[in-house]
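Q: what would the 3D arrangement of this be:
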Amino acid sequence: MQNKIIHHYRIIKPLGAGAFGQTYLAQNLKLPGEPVCVVKQLKPQSTDPESVKAAKMLFDREAKTLHKIGSHERIPQILDYFKEDQEFYLVQEYIEGKTLREELDSQQSWDESQAILFLQEILRIIAFIHSQKIIHRDIKPENIVRRASDQTLFLIDFGAVKQSCCDRQQPSSTIIHSRGYSPPEQLAGIPEPSSDIYALGMTCIEALTKATSKSFIQLRKTKTQKINWSESLRICPEFKSILDKMVCINSQDRYPTANCVLRDLEHIATSSPNNYTPTEITTSHNLHTYTPTELRADSFTDSSLGSGDFEQPSEASPILKTSAPPLKKKLNSRELSLELIECLKDKQRAPQPKKVVDTTRQWLRKKFLIISGSLIFTVVGLPLVLILNHIHKSAHLSNTTSSETVNSQETSAIFEEKSNFKEHSSAIKFLAFAPDRKTLISGSEAGLVKLRDIQNSSTTTLTQTQSQILAMSSSANGNTLAIATEGKLIELWDLKHHKKMNQIPTQQLVWSLALSQYSDLAAGVVGKIKLWKIQPKLSETKQLPDERSQSITFNPAADVLARGSADGTVKISHLASNKSQSFHKHSNAVNAVAIDVNGALLFTGSEDDTIRIWNLYALSEHILPTIQADLGGVKAIASSPAAKIVAGGGAYGTVKIWNWQTGKAIARSSNHLTEVTALAFSPEGQVLAVGDREGNIVIYTLK
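A: Got it, this is the predicted structure:
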């Protein structure tokens, strides 16, 4: 392409390439001086019709967007848009300088003042594009350029933009994301304006720490879901709080607008008379710089009483509007008492003796009857009350202790760790037992699928996929395994002979899978559920309209398909009659679904930390207690094939088992240090396999 003339633009050199196009530096031969510009050619990597159509749509959208917002001084202007020899081209203003990615690769990590100035510049651009009802969707270091002439920052590459003209968007059929910078709602095809704020926050944290944003995904605290990024940095708590809020995993907890972030940043910048500079904190007894904090009754523990040394507040301390974190003084009870006495001595005059005597005499006269009555009660009534109270407490304590002992014995007896092992280096996406009762199938996010004999601890690798695993499912009879990958393929494996049977190109990312024992396969993509028969010959049978399903499952007869969606919707479809019913009881994403062995009940586990039970045939929520899981969000569930129990695991690293008829927890284990991601009961229901985000698997026996 070098020196080639397209229209009236001479190509100088390539600048870069993306999923949908190639970008070149060029000269405009029609204008005086032949100024340089950027020519972007539509050139999708995939040649299938759906991908080409999506690329053309995004290319047209980018041209229209740049025409709409290109007047902004920090966004490259669109200069031309044309078609030549059946190829589409877009011409933009050239910003000479380095991308932020080039800066970060060649420079040291930023200090706090650099990060604040960076955020303020980019947030003003984001506030503008959001005011035009546009979401960028691809903010990252590669798409931010610092102009060489004046060090001004520009936001580039609007090829992924999306209109945000309504409050509740339909899932996009084309998911644009950059790993590490895209929040969950964007991966679900439902980006929000706050998705751009998340991406910018991740970019800023990367600049402060020099660690890649991809690595932060693995460093989220399991209980709080906050990224553990600031331990070794000297930054003010207010700024840390701002960045933490920008990158909240839940969009509802994030800053809703760029202007909200700017207001908080402005407070930091103006809290000091000069431009904000982070201050190293040293211990000091200077009372003039001390800022009081709220003291609670539970702050006065034994460990907090003693020397008068100062210490820095913990993370839980309230953020105060000062340029440096406040210092909290350990309290000494004796010193505090003496200090209060001295204050009273200084501020009160000594009372006159005569006045004290008169006042005391009057007070005794008025209170004589009350004191007399109190004495009689103390001598006669109080012992009687104490005796009765002791009898009541003894009986109550006896009952409570007995009950607690039973529960304790039941809990310790039902959960017994049999073995634990780590054969995967990434999050466990799937666990299932084969019908032989001894083979455990495990699949991890990095694409590794293994078969383990839990009796003799021998392991076989079934496959290592070429791209990350998004979803897996096995048939109830144990004959077939389906694996959906980031390469937009579904691989079908014969588990008896350990060989690949077939693969299905999907053209879209598959987020959930279900296999029935009758060779039915269901795959959840954005906007629909696709169904196939995989035996005796692969054939697509139907499609069901749907938002993005987080989890799907067949009932044992394969005539009912149940799924849970990213927005909390539960949908039950009777395939033979084409009847469906949607329910909106969950307030957050439904991460896991399971059906009982009889095929009558559906269990749904949600990010809202509840497990609900549904009647598949009455198309309604079952009249049973909603299980309040207390797992930090339910990530995985499994229904026992042998008893009326259901197991759940969540973000806290805890596994619990409930009697689903009563809703009461009957066992728990907190052996996992990180989020539980997969669960599976053995066919006879006496063994439970648990997988977590770090790739660990623990086998429990249930008694």
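Q: CA atoms for contacts and neighbours, from now on please.
A: Noted.
Q: what helix or strand is the closest residue to Ile78 other than its chain neighbours on?
A: Leaving aside its chain neighbours, Ile78 sits nearest to Gln92 (4.4 Å; criterion: Cα to Cα, 6 or more residues apart in numbering). Assigned by DSSP states H and E, Gln92 belongs to strand 87-93.
Q: give me the nearest residue to Pro76, chain neighbours excluded.
A: Glu93 (5.2 Å).
Q: and the one you found, how many neighbours does it have?
A: The tally of other residues near Glu93 (other Cα atoms under 10 Å) stands at 17.
Q: what sits against it?
A: Glu93 sits next to 37-38, 76-79 when contact means Cα atoms under 8 Å, 6 or more residues apart in numbering.
Q: could I get those residues in a markdown table, plus columns for secondary structure, neighbour count and distance to Asn615?
A: Compiled in a markdown table, the contacts of Glu93 are given as follows (DSSP: H, G, I helix; E, B strand; the rest coil; neighbours: other Cα atoms under 10 Å; distance: Cα to Cα, whole Å):
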| residue | secondary structure | neighbour count | distance to Asn615 |
| --- | --- | --- | --- |
| Cys37 | strand | 23 | 63 |
| Val38 | strand | 25 | 59 |
| Pro76 | coil | 21 | 56 |
| Gln77 | coil | 20 | 57 |
| Ile78 | strand | 23 | 57 |
| Leu79 | strand | 16 | 60 |
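Q: now, among these, which is nearest to Ala636?
A: Lowest distance from Ala636 to the contacts of Glu93 (Cα to Cα) belongs to Pro76, with 46.0 Å.
Q: can you tell me, leaving aside adjacent residues, what's nearest to Phe681?
A: Distance criterion Cα to Cα, 6+ apart; nearest residue to Phe681, sequence neighbours excluded, is Leu688 at 4.6 Å.
Q: which SS class is that neighbour?
A: Assigned with DSSP: H, G, I helix; E, B strand; the rest coil, Leu688 falls in the strand class.
Q: so it sits against Lys703, correct?
A: No: using Cα atoms under 8 Å, Leu688 makes no contact with Lys703, being 11.1 Å away.
Q: higher neighbour count, those two?
A: More crowded of Leu688 and Lys703, by other Cα under 10 Å: Leu688, with 24 against 13.
Q: for that one, give me its contacts.
A: Contacts of Leu688 (Cα under 8 Å, 6+ apart): 679-682, 699-702.
Q: could you also give me the structure for this second sequence? I'd like to compare it with the first:
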Amino acid sequence: MLCCVNPDCQKPLNSDKNNYCHSCKVELIPLLGGRYRPTRVLSDEGGFGRTYLAEDVHKLNECCVVKQFAPKLQGTGPLTKAIELFKQEASRLQELAEHPQIPTLLAYFEQNNYLFLVQQFIDGQNLLKELETRGSYNETEIREFLLDLLHVLKFIHVRGVIHRDIKLQNIIRRRSDGRLVLIDFGASKQLTATVQTKMGTVIGSHGYTALEQMQDGKAYPASDLFSLGATCFHLLTGVRPSQLWMQQGYAWVSSWRQYLTSPGRDGVSVSIELGEVLDKLLQLDIQKRYQSADEVITDLTPELPPLSSIPPTILTPTFLTPSFAATSVNKGPASPKPDNKLKSQLLLGSSILALGLGLGGVWYFQSRPNTVSESPEPISQPIQPQKSVSENSYLPKPFNGHSSDVNSVAFSPDGTTLGSASDDKTIKLWNLASGQEIRTLEGHSNWIWTVAFSPDSKILASGSADKTIKLWNLETGKLIRTLQGNSDGVTSVAFSPDGKILASSSASKDMKIKLWNLKTGKLIRTLEGHRNGVPSVVFSPDGKTLASGSWDKTIKLWNLETGKLIRTLDGNAESILSVAFAPDGVTLASGSKDKTIKLWNLKTGKLIHTLKGHNDKVNSVAFLPSGSPNGVTLVSGSSDKTIKLWNPVTGKQIRTLETGSGYIYAVAISPDGQSIAGGGSGENILKIWQMSP
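A: Next up is the predicted model:
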């Protein structure tokens, strides 16, 4: 039999002998893409396309799945754009198919004004049919289900893909090994969301779809986690969330436990621990919900260390509008997160002090101090004990702009401009004096994880999960050039103090640090040695040394003249997320997933202090410029939703800034040392605290 691929056809199945469909009279296409023969409709997308079972005639009629997207667009312009978006998403799916629990992408193409994507056929049964056959799951089976699928979600979220439609029908238990395979997502759904949400189409399924996705058509990793919670509820109770939604909207979410003992079926109980996990998955308020798959995994396996080598914050794009503060901010992929995602850079005089923050990506803040010690000495000598800070020294000021988490912010060295980068794939430039947006820079095709200003404040560099670095002319807002050559997302960028070299680092598939000639755009050299992704790189104030912090739990110091490794600093129990040079050029601070900050003497390679006080990952660290009129000299931002101020001489905590909801992915210091910026997730994604001397 042969299927008609007219998405509006009511009876698409035809005899092999037909040249035209017996039902709609449209000419039949025997082979899609010259090799795929559609034989049966698997699902209907309501007139926007269909999914077909097909045979690959080039592979002895091996079964495959063909997804059709049929945009109802007039004119060549919109159709060309749709095809372009489709190809971008197909390329992303090709990367996703590296995961053994995601169908392999076989082909994508355009034919007869339709877009087609061909994927591996999974031999198995979807969980809805399994539930109908065997009955409800018990707690042990729900835990097994969650831990199996959460690792798949973590994988796709780190790569910038949101499934948007998690439910039993889209999860198949593979017959060969019993593993869960996530299907029906990617290009068609991403493209549908892009092209058709303006028409009022919501991608998802009633009852399973999160509130923010249903109301605004915006989906984030946390949106998928709501759908996962609704799927668990369905497996536990046998009650379809779609039925409850039709009857009472989202009211069922707050009383889901009553359905564990529905009339006519045996009661099912869950432990307090699992109940709390499901409660948090099913939160209507996205800010109160889990933000990353890793957070759920951690709560399900409290006796084990987090399984992710990528900090979960890279995966925490949030639903609420970010707020900026008038001085600087930054956060990472990344969250996630993302795992991931954060960095900061501090420009010291004509030199740059890069402040790293890792949330699966990297961000940077830059500032220029008034003076730099000509003869660097250990931090205990040039930095004196500081005066106390009054309770009223910090007055946070929010700015609004981005539509998703802000992954990176940087101050221009001249102190006039703030640059911010976001999961929404844009960079915004802000006038610090007025707080007004100057312009938006667009060009990256995925999350932007890091931004940094050149020492002369004329160029902005940005690094993205799309594996590219872009250089922008700040006067005109035009793209100068794109630097390519990374095999994974660019997590961190930093300018050398003389502005001639740009350093960049990459995530876990690459693990390399690259040095670029900014005048020619050519690669100077590649530094290799880390065994995992590198979320943070920073130049020393004199420009002779580069420090890199890695998810492999080490910090490496590199001689920039020779490209040789100087030494490796070990001592953290978890990933290094951020590194920053002190103004003395001899002391280095590092923030870690192990909740600590460490201060290192770079002359000796010895540990000076371990600062403890945060109760979650330390995503970003930054030093105030030398000669700052304020007393605080080290600032840290954490996933515990606080910013802490430290005296690096004594190692004592000076003050804690409570930031409200959301993680702090990045901190930065203004060039004059008067302001602290914090960026992350939550209601106020960006804030600036103005310090009074």
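Q: hmm, back to that, could I get the contacts of Glu93 of the first structure as a markdown table with distance to Asp567 of the first structure?
A: Output for those, formatted as a markdown table (distance: Cα to Cα, whole Å):
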| residue | distance to Asp567 of the first structure |
| --- | --- |
| Cys37 | 43 |
| Val38 | 40 |
| Pro76 | 36 |
| Gln77 | 37 |
| Ile78 | 37 |
| Leu79 | 41 |
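Q: rewinding a little: which ones among the contacts of Leu688 of the first structure are found in strands?
A: Within the contacts of Leu688 of the first structure, residues falling in strands by DSSP state E are 679-681, 699-702.
Q: tell me which of the residues you listed is nearest to Gln186 of the first structure?
A: Leu679 (26.7 Å).
Q: counterpart of the closest one in the second structure?
A: In the second structure, Leu679 of the first structure lines up with Val667, judged by TM-score structural alignment.
Q: skipping adjacent residues, who's closest to its match in space?
A: Gly678 (4.5 Å).
Q: you'd agree that neighbour is up against Ile664?
A: Yes: Gly678 of the second structure lies in contact with Ile664 (Cα under 8 Å); the separation is 6.4 Å.
Q: overlap in contacts of these two?
A: 637, 643.
Q: mind listing the helices for the first structure?
A: For the first structure, the helices defined by DSSP state H occupy 49-69, 100-106, 112-131, 184-187, 193-209, 213-217, 237-246, 258-270, 333-347, 353-376, 382-414.
Q: wait, which of the ones you listed is closest to Arg10 of the first structure?
A: helix 49-69 (20.5 Å).
Q: next, the buried residues of that closest one.
A: Within helix 49-69 of the first structure, the residues that count as buried by 16 or more other Cα atoms under 10 Å are 51-52, 55-56, 58-63, 65-66, 69.
Q: next: stretch 480-489 of the second structure.
A: 482-483, 486-489.
Q: got it, and stretch 110-124 of the first structure?
A: In stretch 110-124 of the first structure, counting by 16+ other Cα under 10 Å, buried: 110-112, 115-116, 118-123.
Q: measure the residue in the first structure that Pro535 of the second structure lines up against to Gly527 of the first structure for me?
A: Mapped onto the first structure by TM-score structural alignment, Pro535 of the second structure lines up with Gln550. With distances taken as Cα to Cα, to the nearest Å, Gln550 of the first structure is found 12 Å from Gly527 of the first structure.
Q: higher neighbour count, these two?
A: Gln550 (24 against 17).
Q: nearest residue to the more buried one in space, please, no chain neighbours.
A: Nearest non-adjacent residue to Gln550 of the first structure, counting by Cα to Cα, 6+ apart: Ser565, 5.1 Å away.
Q: ok, now Ala647 of the first structure?
A: Ile657 (4.4 Å).
Q: so what's that neighbour up against?
A: Contacts of Ile657 of the first structure (Cα under 8 Å, 6+ apart): 645-648, 665-668.
Q: neighbour count and distance to Ile12 of the first structure for those residues - can I get that in TSV?
A: Output for these, formatted as TSV (neighbours: other Cα atoms under 10 Å; distance: Cα to Cα, whole Å):
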residue	neighbour count	distance to Ile12 of the first structure
Ile645	21	68
Val646	23	64
Ala647	23	62
Gly648	28	59
Ala665	19	69
Ile666	17	71
Ala667	21	69
Arg668	18	66
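Q: pick the one among the residues you listed closest to Ala636 of the first structure.
A: Closest to Ala636 of the first structure, out of all of the contacts of Ile657 of the first structure and judged by Cα to Cα, is Gly648, at 5.7 Å.
Q: hmm, that closest one is touching Ser640, no?
A: No: taking Cα under 8 Å as the definition, Gly648 of the first structure is not a contact partner of Ser640, at 11.2 Å.
Q: need the residue closest to the centroid of the first structure.
A: Residue closest to the average C-alpha location in the first structure (Cα atoms, centre = their mean): Ile249, at 3.7 Å.
Q: corresponding residue for that residue in the second structure?
A: The pairwise alignment with the second structure assigns Ile249 of the first structure to Glu295, based on TM-score structural alignment.
Q: so stretch 634-647 of the second structure matches what in the first structure?
A: Residue span in the first structure matched to stretch 634-647 of the second structure, by TM-score structural alignment: 646-659.
Q: just the terminal-to-terminal distance for the matching stretch.
A: Per Cα to Cα, stretch 646-659 of the first structure runs 7 Å from first to last residue.
Q: over to stretch 570-590 of the first structure?
A: Start-to-end span of stretch 570-590 of the first structure (Cα to Cα) is 8 Å.
Q: residues making contact with that stretch?
A: Applying Cα under 8 Å, 6+ apart, the set of residues contacting stretch 570-590 of the first structure from outside is 550-551, 559-569, 604-608, 610, 616, 619.
Q: okay, buried residues for that stretch please.
A: 570-574, 586, 588-590.
Q: which among these gets closest to Gln661 of the first structure?
A: Nearest member of those to Gln661 of the first structure, counting by Cα to Cα, is His586, at 19.5 Å.
Q: coming back round to it: which one among the contacts of Glu93 of the first structure gets closest to Asp494 of the first structure?
A: Val38 (50.9 Å).
Q: test my guess that the closest one contacts Thr23.
A: Yes: contact criterion Cα under 8 Å: Val38 of the first structure and Thr23 qualify, at 6.8 Å.
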